[in-house]
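Asks: A structural model of the following input is requested.
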Amino acid sequence: MRPQPDPLGPGQESVWDYPRPPRIERVARRAVIELGGEVIVDTDDVVRVLETSHPPVYYLPISAFVDGALAPGRGSSHCEFKGGARYFDVRGGGQLRSRAAWNYPTPAAGFEQLADRVAVYARDMDRCTLDGIEVRPQPGRFYGGWITPEVVGPFKGEPGSTGW
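Replies: Predicted coordinates:
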């Protein structure tokens, strides 16, 4: 059952207008991620994936992360649209966050841009920003979207959203 979308303000977009299957797009944004008091990535080479009911998931080049920030993590998962995912442990400033990032090394057709990119769970980092604005993590333990002021929900992962 689809919930009622939140009202839009000027310059905002609703996650309920995002497509399914998802769409990938390059965006003119600067993403900065901090862990353990250190900047582990600062890049303006950003793509996002938009999917109905989810805040955008931002993918950054693996090569943009500081040396040693990403190490293979345990486990894997599968997305019906993007394909098989692998996980990374993320390190910064003496801190370690297990399975805090993921990528699609051999993505499905239409998502080839993701092959050398990684997405990071904002909830596991000290701080993630887009254009200097701190993001909020998507609710729930599984989802990795970044919520910014220009995106409105309700968002998948909130209590009661299992059937969306």
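
Asks: CA atoms for contacts and neighbours, from now on please.
Replies: Noted.

Asks: Go ahead and list the helix or strand containing the residue with the shortest distance to the centre of the chain.
Replies: Taking Cα atoms, centre = their mean, the centroid of the chain lies closest to V57, which sits 3.0 Å from it. For V57, the host element (DSSP states H and E) is strand 54-61.

Asks: Between the two ends of stretch 45-61, how far is it?
Replies: Start-to-end span of stretch 45-61 (Cα to Cα, to the nearest Å) is 7 Å.

Asks: what residues does the helix or strand following the strand holding V57 touch?
Replies: Using DSSP H and E, the helix or strand that directly follows strand 54-61 along the chain is strand 70-79. If you take Cα atoms under 8 Å, 6 or more residues apart in numbering as the criterion, strand 70-79 is touched by 84-91, 98-99.

Asks: in strand 70-79, what's buried?
Replies: Neighbour-count burial for strand 70-79 flags 70, 73 (criterion: 16 or more other Cα atoms under 10 Å).

Asks: Check the offset of it from the chain's centre.
Replies: 15 Å (Cα atoms, centre = their mean, to the nearest Å).

Asks: you'd agree P159 is in a helix?
Replies: No. In this structure, P159 is coil, not part of a helix, as judged by DSSP: H, G, I helix; E, B strand; the rest coil.

Asks: how near is it to L96?
Replies: Separation of P159 from L96 (Cα to Cα): 28 Å.

Asks: of the two, who's got more company?
Replies: L96 (17 against 9; other Cα atoms under 10 Å).

Asks: To compare with the earlier structure, here is another sequence to fold:
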Amino acid sequence: MLNFPQFSSKPQPIPPQPGQESVWDYPRPAIWQPTDQLIQVICNGVTLAETHQGKRVLETSHPPTYYIPPEDVQPEYLEATAHQTRCEWKGRCRYFNVTVGDRSLPQVAWQYIDPTPPFADLLNHFAFYAGPMDACYVGGERVTPQDGQFYGGWITASVVGPFKGGPGTMGW
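Replies: Reported below is the predicted structural model:
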């Protein structure tokens, strides 16, 4: 007998208030757009990345994932791993370990090394999982990490869900 995972039905989107976006209004397939908001990543007391020239990827049911230009990332704290994945829309990416002082975090950053044509501007930009870091910020607001172990979205007060990533959301 085969056992198939149970999926919850598509949730009811939360209506956005003024100044908010619903992730259910984001497109599928995903798109990217520039942002001039200050993006910061802090690990073990060190600012790993800081930029006003980030890019955010928007996809239905996901909070934005933020990408930081390589020149705005402290490379001495990152070590490339052999792990790679492929996104059907964004292309092939590789992962990085982050080590700051005595703290080592495996595969908590990634960059697209062979992006698809619509995502060519993400080439070599870095994204970080917010959960393992001390803090990540967008426009001075501390973000909440997207649930789950796979997606790298950052939740702020400007986006409403519900968000994909937690238990029962795989089929959304």
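
Asks: where in structure 2 is the aligned partner of the strand holding V57 of structure 1, by residue range?
Replies: The aligned range for strand 54-61 of structure 1 in structure 2 is 62-69, by TM-score structural alignment.

Asks: Tell me which two in the contacts of strand 70-79 of structure 1 are the farthest apart.
Replies: Using Cα to Cα, these reach their maximum pairwise distance at G84 and R91, which is 23.1 Å.

Asks: between the two, who's got more neighbours?
Replies: R91 (23 against 16).

Asks: Chain neighbours aside, what residue packs nearest to the more buried one?
Replies: Leaving aside its sequence neighbours, R91 of structure 1 sits nearest to A69 (Cα to Cα, 6 or more residues apart in numbering; 4.6 Å).

Asks: Mind naming the longest strand for structure 2?
Replies: Ranked by residue count, the top strand of structure 2 under DSSP state E comes out as strand 103-115.

Asks: need the next SSE after that one, C-terminal direction.
Replies: Taking DSSP H and E, what comes next after strand 103-115 of structure 2 is strand 126-128.

Asks: Show the subsequent helix or strand relative to that following strand.
Replies: Counting by DSSP H and E, the element after strand 126-128 of structure 2 in chain order, helix or strand, is strand 135-138.

Asks: circling back: check contacts around the residue nearest to R91 of structure 1.
Replies: With Cα under 8 Å, 6+ apart, A69 of structure 1 has these contacts: 40, 89-92.

Asks: Keep only those of these that are in helices.
Replies: In helices, judged by DSSP state H, none of the contacts of A69 of structure 1 are found.

Asks: Could you dump those residues into TSV and include distance to G140 of structure 1?
Replies: Shown next, in TSV, are these (distance: Cα to Cα, whole Å):
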residue	distance to G140 of structure 1
I40	24
D89	19
V90	19
R91	22
G92	24
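
Asks: Highest neighbour count among the contacts of strand 70-79 of structure 1?
Replies: V90 (25 neighbours).

Asks: What's the match for that residue in structure 2?
Replies: For V90 of structure 1, the aligned position in structure 2 is V98, judged by TM-score structural alignment.

Asks: Look up the closest residue to that match, ignoring the ones flanking it.
Replies: Per Cα to Cα, 6+ apart, closest to V98 of structure 2 is L78, 4.7 Å.

Asks: ok, W24 of structure 2 - contacts?
Replies: W24 of structure 2 makes contacts with 13, 60-61, 161, as judged by Cα under 8 Å, 6+ apart.

Asks: of all the residues you listed, which comes closest to T116 of structure 2?
Replies: Looking across these and measuring by Cα to Cα, the closest to T116 of structure 2 is T60, at 18.9 Å.
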